[in-house]
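1. Here is a sequence with its predicted model. Questions after.
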Amino acid sequence: MAIVQKSKLTRDLSISLLLYTLPVVAIYLYFKLGNGVITDSHITLPSFLQFAQPAFANIRTWGLTVFMLVLGVIEFGAGLYDDQWTGEERKIDIISFLAPKLILPPVIAFFSLTALPYLIPDLANSLSWVPFWGGFFLIAVADDLTQYWYHRLHHQVPFLWRFHRTHHSAPYMGMAMLSRQNFIYTIFFSQIYLTAALTYLGLGLPALFVLVIKSFITLGAHSSIAWDKPLYKYKVLHPIAWVLERLISTPATHHAHHADTSGDGVGHFKGNFGNMFFIWDVIFGTGLITRKFPKSYGIKSYKQEEWYAQFLWPIFKSKKEGSALAEGVFAVPLKQKEESISPSPVYYEQAQS
C-alpha cells in the first residue's frame, strides 16, 4: 500500500511539473511564432478589459468583503445555519475573519516591498513584457495548483492536518466559516507569496484579475446557497453543469469535501481539494462528482474546542478531554471501520494513553 501511494504521489508531482510549464511554453510559442516582436499591447490590458480594471481593483480592496458580508446576512436571514452558529463557533469564525485582515497585509507588504527587492533586486518588473493573457494563464495555474497541493498535503500528512482541522470543524457551510482557519495555516499559504513574487516581477494586472475571479469562485463554493442546483435540475442545463463541475469548484463538489463522513457515497473529504479549479482533482483522480449535498458537515470527533486552541494550535492547546488539539495527542494509522472519525484520509485522532 505504501509503495502504491508513493508511486501515485511521484506520478502526480511529475504531472504537476508539466502543468506548471504549460503557460511558459504557451508564452514562448506565442512570441516564437510572432518572430519575437513585442508591442505596447503586450504590456497593457486588452482594450475590452481596460474598463474593468478600476472595478476589479475596488472589488479586490473592499468589494469582496462587502459581498461576503451581504451573502452572509442573506444566509442567516434564510435560516440556513439553524441553531449551529453559537458559542465557540461564533468566536472562531469572527476571529478567523478579522485577524488575517489585520495581520496579513503587513506581512505581505514586508515580503513584497522589502524581502523581494533585497533577494532579487534586478528582477523587478522583468516579466512586464508578458501579454495579459499569458500572465493570467501563468498566475491562474501557479497560484491555484500550488494551493491544491498545499491543501491536499494538509489532509494527507498527519502533523499538517491539525493546522487545517479548524476549517473542517465547522458543522455548517457558509460565509461564516469561509475564513475559518488556524492562523499558522493561513500565514504560510504558499500561493500567497508565489503570487506576490509574480506581481513583483511585473504581472500585477493579471494577478488582480485572477485573485478576484478566484475569490468569487471560492465564495460561491463555500456558500450555503447552492447556486448550482438549477444546473442539475433542468436537463437543458446539464451540458453547462458537466463543464462547470469539472472546471471549477461548485457548492456540490466542495460541500462534499466538508462532509463528516464518506460512507454515504456523497461526502468526499478524501478528495475534492481544488479551490478555484476542480480540474486538478479530475487530473489527479482525487475528485468525486455526485451532484448531491451531504446531510451533515464537520468532524464526528469534534469537541467544540476553545477558539484560541483552534486558531493558534500548537501555541495554545485545548483543555477538552480527548481533543486532537490537547496536550499529549498523537495520530495513529486509520482503521477502515473508523474512517468517518476525521477528514484525514490516512489518519484519525486519538488521545495518548
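-> Sure, I can see it.

2. from here on, contacts and neighbour counts on C-alpha atoms
-> OK.

3. Can you classify residue 349 as helix, strand or coil?
-> strand (DSSP: H, G, I helix; E, B strand; the rest coil).

4. distance of it from residue 82?
-> In this structure, residue 349 lies at 28 Å from residue 82, with CA to CA, to the nearest Å as the measure.

5. Comparing the two, which residue is more hemmed in?
-> Shown here are residue 349 and residue 82; by other CA atoms under 10 Å, residue 349 has more neighbours (22 against 9).

6. Verify the contact between the more buried one and residue 333 for me.
-> No: with contact defined as CA atoms under 8 Å, residue 349 does not reach residue 333; the gap is 9.2 Å.

7. give the contact list for residue 73.
-> Residues in contact with residue 73 (CA atoms under 8 Å, 6 or more residues apart in numbering): none are found.

8. I'd like the distance between it and residue 225.
-> Distance from residue 73 to residue 225, by CA to CA: 12 Å.

9. How many residues are close by residue 203?
-> Residue 203 has 27 nearby residues by other CA under 10 Å.

10. another one to put next to it:
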Amino acid sequence: MELTTESLLAWKSLIVAGWFAAFFVLERFFPAAPFPRPEGGRSLTGVPGTLLLSMGRVIRNLGLWVLNTGLAPLVVVPLSVWAAAHSLDWRPDWWSGAAGLALDLVLLDFLIYWWHRANHELPFLWRFHEVHHLDRFLDSSSALRFHFGEVLLSAMARAGVIILLGFPVSSILVFETLVLMATIFHHSNLRLPPRTERVLARLFITPSIHWVHHHARQRDTDSNYGTLFSFWDPLFASRSPTARDPVMPIGVEREDERPYASLLLRPFRLGTRKGARGR
C-alpha cells in the first residue's frame, strides 16, 4: 500500500495520541517527582495510584496545544509540502530508501539541536520559547506547551531547510513523529528504573537529562538542548553537569507562570526580554 502524505499524517496522529495517553496515565501511577498541589486542593504527594492532578496547568498546556493543532493543517503542513515541491534537486540517488531516511533523521536532529539552542540564545526567539519554559512542573502535557508564534517560526525555518537540503515530506513526517514521541517521553514524570534510564541516556535524551534543561536556574536552562540523540550536547559543550533532583524547581529564573491569555500575549509585550534573566 502506498503511503500518501494524508495517510502518514493520520498514522502520526494515532501514534502520538496513543503515546501521550499512555504516559499521561502511567506517570500519575508511577511518578518520579511528587505532583504539585491541585489549584485550590490538597497535595498529591504520597497518594499512590491517583489520577488527580493540578488541572489549571494541564488545561493551559492543552489549550496551547489545541491552538497549534488548528495551525497544523492550515499553515504548518501546507508550508512543508510546498517547500518539498520547491526543494533544490541535488540529492544523489544513494541518499534514498532506508539508509537515506536514517541519514535524514540524524541530520534533522542535528539541525533541531541548533534551532533549539538559537531559541535560547537569540532574544527574539526566546520571547516565544519562554512560554514553554514558564511551566512550573513537568509532565507529558508540558511536551505540548508551545506558543503559536514559536510553531510558526519553526515551520518557516523548517521550510527553508527542506528547500536547501531537499528533505522529502516522508522524512519530515517520520522525524516529527519521533520528535513528538521523544518530547513526550523526556518531559514526562514517569519513574524509570535507574539502570534503564542510564542505558537509554547514552544515546537518547531521557527525563533525567531534559528536566535539568527546565531547571529554574539559567545556566541549566541554557544547556541540554538535544531532542532525540544525547551526543550533540557533549559534542558541542552544552551538556550541564547538574544531576536531576526530583524536587528541583522548574521554570524560568525570577519569572512566574502566567494565565492562558497572558501566555499568548507575552511575546508581543515590549517588557518581555531575555535580559530579565541576566542577559
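-> Perfect, I can see it now. The shown structure was predicted, so the numbers you read here are calculated from the model rather than taken from an experiment.

11. Can you give me the TM-score here?
-> Remark: TM-score between the superposed chains equals 0.75 [TM-score structural alignment, normalised by the length of structure 2]; 258 aligned residues with a CA RMSD of 3.6 Å.

12. which residues of structure 2 fall in helices?
-> For structure 2, the helices defined by DSSP state H cover 5-29, 55-71, 77-85, 97-121, 123-133, 148-165, 169-187, 194-201, 207-213, 218-221, 232-235, 260-265.

13. Buried residues, the last one. List them.
-> Within helix 260-265 of structure 2, the residues that qualify as buried are 260, 263, 264, counting by 16 or more other CA atoms under 10 Å.

14. swap in stretch 76-92 of structure 1?
-> For stretch 76-92 of structure 1, burial by neighbour count (16+ other CA under 10 Å) applies to 76, 80, 81, 85, 89, 91, 92.

15. Give the full set of residues in contact with the residue most central in space within structure 1.
-> For structure 1, the residue nearest the mean C-alpha position is residue 275 (3.9 Å; CA atoms, centre = their mean). By CA under 8 Å, 6+ apart, the contact list for residue 275 of structure 1 reads 144, 147, 148, 214, 218, 248, 249.

16. of all the residues you listed, which comes closest to residue 123 of structure 1?
-> Of all those, residue 123 of structure 1 sits closest to residue 144, with 23.4 Å by CA to CA.

17. Quick check: the aligned residue for the closest one in structure 2?
-> When structure 2 is aligned by TM-score structural alignment, residue 144 of structure 1 is paired with residue 109.

18. For that match, which non-adjacent residue is closest in space?
-> residue 228 (6.5 Å; CA to CA, 6 or more residues apart in numbering).

19. Please apply the same query to residue 257 of structure 1.
-> residue 269 (4.2 Å).

20. Quick check: the counterpart of that neighbour in structure 2 vs residue 85 of structure 2, distance?
-> Aligned by TM-score structural alignment, residue 269 of structure 1 pairs with residue 221 of structure 2. Separation of residue 221 of structure 2 from residue 85 of structure 2 (CA to CA) stands at 37 Å.

21. Confirm for me that the residue nearest to residue 257 of structure 1 is in contact with residue 254.
-> No: assessed by CA under 8 Å, residue 269 of structure 1 is found out of contact with residue 254, at 9.2 Å.

22. what about the two, which has more around it?
-> Taking neighbours as other CA under 10 Å, residue 269 of structure 1 and residue 254 compare with residue 254 leading, 30 against 27.

23. Distance of the more buried one relative to residue 151 of structure 1?
-> For residue 254 of structure 1, the distance to residue 151 of structure 1 equals 13 Å [CA to CA].

24. Need the residues touching each of these two.
-> residue 273.

25. on that earlier part again, quick one: contacts for the residue nearest to residue 109 of structure 2?
-> Neighbouring residues of residue 228 of structure 2 by CA under 8 Å, 6+ apart: 109, 178, 179, 182, 204, 205.

26. Among the residues you listed, which one sits closest to residue 74 of structure 2?
-> The nearest one, if we look at the contacts of residue 228 of structure 2 relative to residue 74 of structure 2 and count by CA to CA, is residue 179, at 20.7 Å.

27. Quickly note the distance from that closest one to residue 103 of structure 2.
-> Taking CA to CA as the measure, residue 179 of structure 2 falls 15 Å from residue 103 of structure 2.

28. Which one's more surrounded, those two?
-> Between residue 179 of structure 2 and residue 103, residue 179 has the larger neighbour count (other CA under 10 Å), namely 18 against 14.

29. Need the counterpart of that one in structure 1.
-> Pairing criterion TM-score structural alignment: the partner of residue 179 of structure 2 within structure 1 is identified as residue 214.

30. For the residue nearest to residue 57 of structure 1 when sequence neighbours are not counted, grab the count of nearby residues.
-> Nearest in space to residue 57 of structure 1, with sequence neighbours left out and distances taken as CA to CA, 6+ apart, is residue 208 at 7.1 Å. Neighbour count for residue 208 of structure 1, taken as other CA under 10 Å: 20.

31. just residue 247 of structure 1 next, same as before
-> Neighbourhood size, residue 247 of structure 1 [other CA under 10 Å]: 17.

32. Am I right that it is in contact with residue 281?
-> No: the pair residue 247 of structure 1 / residue 281 is not scored as a contact, 9.5 Å apart, by CA under 8 Å.

33. still on that earlier bit, between the helices of structure 2, which one is nearest to residue 139 of structure 2?
-> Comparing the helices of structure 2 by CA to CA, helix 169-187 comes nearest, at 5.5 Å.

34. The closest one against structure 1, how far on average?
-> When structure 1 is overlaid, helix 169-187 of structure 2 sits 3.0 Å from its aligned residues on average, using mean CA distance after the TM-score superposition for structure 1.

35. Pull the distance from that helix to the chain's centre.
-> 9 Å (CA atoms, centre = their mean, to the nearest Å).

36. Run through who's touching it.
-> 5, 8-9, 12, 15-16, 19-20, 23, 80-81, 84, 101, 104-105, 108, 138-144, 205-211, 227-228.

37. Tell me the buried residues within these.
-> Buried members of these, scored by 16+ other CA under 10 Å, are 8-9, 12, 16, 19-20, 23, 80-81, 84, 101, 104-105, 108, 138-144, 205-211, 227-228.

38. Go through structure 1 and flag its longest helix.
-> Structure 1, longest helix under DSSP H: helix 2-33.

39. could you check the angle helix 132-156 makes with that one?
-> Using axes from the mean of the first three to the mean of the last three CA atoms, to 10 degrees, the inter-axis angle of helix 2-33 of structure 1 relative to helix 132-156 is 170 degrees.
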